[in-house]
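Asker: Got a predicted structure plus its sequence, pasted below:
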Amino acid sequence: MGRKFFGTDGIRGRTNTPPLTAEIALRVGQAAGAHFLRGDHRHRVVIGKDTRLSGYMMESAMVAGFTSVGMDVVLLGPMPTPAVAMLTQSMRADLGVMISASHNKFEDNGIKLFGPDGYKLSDEDEAAIEKLLFEAPTLVPPDKIGRAKRIDDARGRYVHFAKSTFPDRLRLDGLKVVLDCANGAAYQVAPEALWELGAEVIAIGTRPDGTNINDGVGSTAPDVLRETVVASGAHLGLALDGDADRLIVADEKGQIVDGDQLMALITLSQRDAGTLRGGGLVATVMSNLGLERKLDSEGLALHRSAVGDRYVLEMMRDKGCNVGGEQSGHIILTDHATTGDGLVAGLQILAALVDTGRPASDLLRQFEPLPQLLKNVRFKDGQPLEDASVKTAIASAEAELDGSGRLLIRKSGTEPLIRVMAEGEDRAQIERLVDTICDAVARAAA
């Protein structure tokens, strides 16, 4: 049976439309709860969410599902995805849930699941849960129904954890930082952590109203960040996304710095400190060829995984690496966390800034990227990549590049999009090839 619900990052879609209805959320709670009912101890699941209006509905439905199969529920309220992963492990929970659609607009929502070790579930676990969704749940007798409670100190626990990843010998005194929280899950914890470390924090995107998450702010809309950094004379700007598991940076000149440059800096900093493991880092097939060349010049390796932070993490564990991530800003530092953590990654960047005394525009330009262009084509139904004209356009582009660049076309695992990316030495050529393929995909999808 094919995967109907789970994509590359849990379950995601438009709220109140399958698979993101309250009914299905309840069934996911029942199925995931049943799958993780192991042993005779009192079972526990922790649930966090971002700031979407639909989070209340999804949370209530999942509480009903989990408690109906005998699991106790601990509610964290609005918390970053990495905080849920961390608290799942530290609270000895059997399962963790994050209700979020990450960088998507408020109309969407999603369900991410974590195992008791704080790692996202394997394909096998997701397949087993999906199979249970099509079976009648085993409901417990009335005296075995689970209990639900909210905890008040989850925010403080995560702030303490995040600060613990920043070197004890350093402080952020005298550093002015613009922090964009995307009106999302980190709107309280991220400014608090930086302030406690001594930074002067100019916070934006910290007034969620249920519908403004990722709306003109955050890592996917960094214009306000750039403008605020320049206007305020800040040393640096950090932008998180809606669930705070990714990071994009603006230097003091307002120039945007992507995940590839950030990973290069963190990798080389850890190499110099003697804490790098695995002889390099893991990034996806989307990362710029300039990153690979930079690491090679430093005697380090770039291991490329499939797109998706879960696949990055799988390869990190396989290769023994402790640094990995995506160009989009998901950065995984397994010395500290089991998933991408935008705040923790930001603290490592700030530590390097303080330690070196170099301006961000200098420090964060680790390599010269090759021209690279990514465009998305939305489709409704069908398989546009199987269309003969699309295949012909792709083959023609590959022949023209002839080893002088890269071409990557794939279907998104979280949205109905075809992503078309090309990279090479000649920007005009790259733009032309991407446009040609996108036009062919659009015609096939019409």
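Answerer: Everything's here; your move.
Asker: Going by C-alpha atoms from here, please, whenever you check contacts or count neighbours.
Answerer: Fine.
Asker: How about the contacts made by the residue lying closest to Ser305 once chain neighbours are set aside?
Answerer: Spatial nearest neighbour of Ser305, chain neighbours left out: Thr284 (4.5 Å); criterion: Cα to Cα, 6 or more residues apart in numbering. Applying Cα atoms under 8 Å, 6 or more residues apart in numbering, we find Thr284 in contact with His303, Arg304, Ser305, Ala306, Val307, Gly308, Val312, Gly325, Glu326, Gln327.
Asker: hmm, 10 Å instead?
Answerer: 260, 302-309, 311-312, 315, 324-327 (Cα atoms under 10 Å, 6 or more residues apart in numbering).
Asker: Whichever of these count as buried, I'd like them selected in PyMOL; how would that read?
Answerer: Here is the PyMOL selection string for the buried members of these, based on 16 or more other Cα atoms under 10 Å:
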select buried, resi 260+302+303+304+305+307+308+309+311+312+315+324+325+326+327
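Asker: Sort out for me which of the contacts of Thr284 are in strands.
Answerer: Of these, the ones assigned to strands by DSSP state E are Leu302, His303, Arg304, Ser305, Gly324, Gly325.
Asker: how close does the spatially closest residue to Ala306 that is not a sequence neighbour get to Met421?
Answerer: The shortest distance from Ala306 to any non-neighbouring residue, by Cα to Cα, 6+ apart, is to Thr284 (5.5 Å). In this structure, Thr284 and Met421 are 13 Å apart, going by Cα to Cα, to the nearest Å.
Asker: Take this one as well and set it beside the first:
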Amino acid sequence: MALQKKYFGTDGIRGMANSGNMTAKLALKLGMAVGSLYIRGSHRHRVVIGKDTRLSGYMLESALVAGFTAVGMDVILLGPLPTPAVSMITRSLRADLGVMISASHNPYYDNGIKLFGPDGFKFSDEQELEIEQRMDNIGLDNFSVPSNLIGRAKRLDDADGRYIEFVKNSFPRGKTLDGLKIVVDAANGAAYKLAKKIFWELGAEVIELSVKPDGFNINENCGSNHPESLIQEVLKQKADIGFALDGDADRLVVVDNLGGVVDGDQILAAIATDYLSNQKLTSNNIVATIMSNLGMEHYLNSIDLNLIRTNVGDRYVSEAMRKHGANIGGEQSGHIILSDYSTTGDGLIAALQLLNVIISQNKSTAEICKVFEPFPQILRNIECNNRGVLSEKKVIEAIEVAQNKLNGNGRILVRSSGTQSIIRIMAEGDNLDLLNVIIDDIAEEIINA
């Protein structure tokens, strides 16, 4: 039986800032625990730290710097920068570690800490368990170095420029975005300074939204969770496409030229189809999560591609991609991993790859992004502080009854959120009325358990 993690969830450590697991004290301990694990050999060890635009980022950044320098690691501070940029710069600078301070799409009052190894990949469950044990069971004072060996901290002044060029280089050489009108919603988050630059420098006309962060407005009625303003602007400007990022810019939601919202499954299918036709796939496997629509799975099977499903979390998608030799994977929520370019989800690289498909086929965004007919799918979140509720007999029985009612023509998925006190229920099938009844029955048992 796998050990239960105390601090780490689906994507790093996350919680309300200045309480629980998201305090300066814990960040200090984390820096010392992780840093002391990676002090190997006599060379100067380095860690790269980036963050999004939350007010609490200053507090957590300072605490992490104190922890890392106390065990003898040098720290390179990037300032506000997307999560995939931290991954890339960690590799580029041959750093020992990368750290991103962000709670992704969550409101400003939450924050989180994500860890990357020297290869730019997120830490595995086993690595996270080792870190937790070190934080709780070993006296961290034992790892404090003599005063002459304390690490130094400095800022990398050209971090933005490095990442902008990295993203632009993922777009085919010789092509431009000339003639395209693009609206970009940066969610008042980590990409607020650079999203427009990337598309504009490649030739597009760009209208930008949500680029005035104040520490509190990240993801507030904007970005990938709230595309309403983006839809209005795309229609008002008669734009060709709209892109909505989340707080750390590793997630992408697309709005087509007709104002329709395009989720990650359709983006994934469109890019996979293009890669297949241009012989760019490294295998016939595409990786997605248990949340991805059955319609996509049927479509991929129809063009002789396999869909491999993982647990929710782009870290698990990335691990499965390496295992199965795939170079395309992602989540319905908009994390798209294209391993030819990046080790983690990158909303801006995914946007450029989709634009390449649109340009190559000379079709509208609405035409390109309607790849398959999705099965009706209902999602419902139930507030629940009882982590053991899914082990309750009545809840288990309700889920089994619901699955039987679908008679093989759909799926039921019930899971605990990895970052919030929520039970997520998903029902998918060809009978929308039946799906609503099924969701109600399961939700009632969870609430009453």
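Answerer: Perfect, thanks for sending it. The structure displayed is predicted, hence computed values, not measured ones.
Asker: hmm, back to that, map the residue nearest to Ser305 of the first structure onto the second structure.
Answerer: Structural alignment (TM-score structural alignment) places Thr284 of the first structure against Thr289 in the second structure.
Asker: Next: His160 of the first structure.
Answerer: By TM-score structural alignment, His160 of the first structure lines up with Glu165 in the second structure.
Asker: with the first structure superposed, average distance for whichever strand or helix holds that match?
Answerer: Element membership for Glu165 of the second structure, per DSSP states H and E: helix 159-168. On superposition with the first structure, the mean distance recorded for helix 159-168 of the second structure (mean Cα distance after the TM-score superposition for the first structure) is 0.1 Å.
Asker: I would like the range of the first structure that aligns with the next helix or strand after that helix, please.
Answerer: Using DSSP H and E, the helix or strand that follows helix 159-168 of the second structure in sequence is strand 181-185. Using TM-score structural alignment, strand 181-185 of the second structure corresponds to residues 176-180 of the first structure.
Asker: How far does that stretch sit from its chain's centre?
Answerer: 20 Å (Cα atoms, centre = their mean, to the nearest Å).
Asker: Please enumerate the helices of the stretch 301-449 of the second structure.
Answerer: Using DSSP state H, counting those that start in this stretch, the helices of the stretch 301-449 of the second structure run over residues 314-324, 347-361, 365-368, 393-406, 432-448.
Asker: which helices and strands sit right next to the last one?
Answerer: Packed against helix 432-448 of the second structure, as judged by 3 or more Cα pairs under 10 Å, 6 or more residues apart in numbering; DSSP states H and E, are the following elements: strand 377-383, helix 393-406, strand 410-416, strand 422-429.
Asker: Pull out the buried positions in it.
Answerer: Here helix 432-448 of the second structure shows Leu434, Leu435, Ile438, Ile439, Asp441, Ile442, Ala443, Glu445, Ile446 as buried, counting by 16+ other Cα under 10 Å.
Asker: got those as CSV, with distance to Ala63 of the second structure columns?
Answerer: Formatted as CSV, these follow (distance: Cα to Cα, whole Å):
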residue, distance to Ala63 of the second structure
Leu434, 51
Leu435, 47
Ile438, 47
Ile439, 43
Asp441, 46
Ile442, 43
Ala443, 41
Glu445, 43
Ile446, 39
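Asker: Quick check: the farthest pair among these?
Answerer: The span of the buried residues of helix 432-448 of the second structure, defined through Cα to Cα, is set by Leu434 and Ile446 at 18.7 Å.
Asker: What's the match for Ile111 of the first structure in the second structure?
Answerer: With TM-score structural alignment as the criterion, Ile111 of the first structure pairs with Ile113.
Asker: for His35 of the first structure, same thing?
Answerer: The alignment partner of His35 of the first structure in the second structure, by TM-score structural alignment, is Leu37.
Asker: so who does its match touch?
Answerer: Gly31, Val71, Glu130, Ile131, Arg134, Phe143.
Asker: Provide a ChimeraX selection command restricted to the buried entries of those.
Answerer: Selecting only the buried entries of those in ChimeraX, with 16+ other Cα under 10 Å as the criterion:
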select :31,71,131,134,143
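Asker: end to end, how far does stretch 220-232 of the second structure reach?
Answerer: 16 Å.
Asker: what does it correspond to over in the first structure?
Answerer: Aligned by TM-score structural alignment, stretch 220-232 of the second structure falls on residues 215-227 of the first structure.
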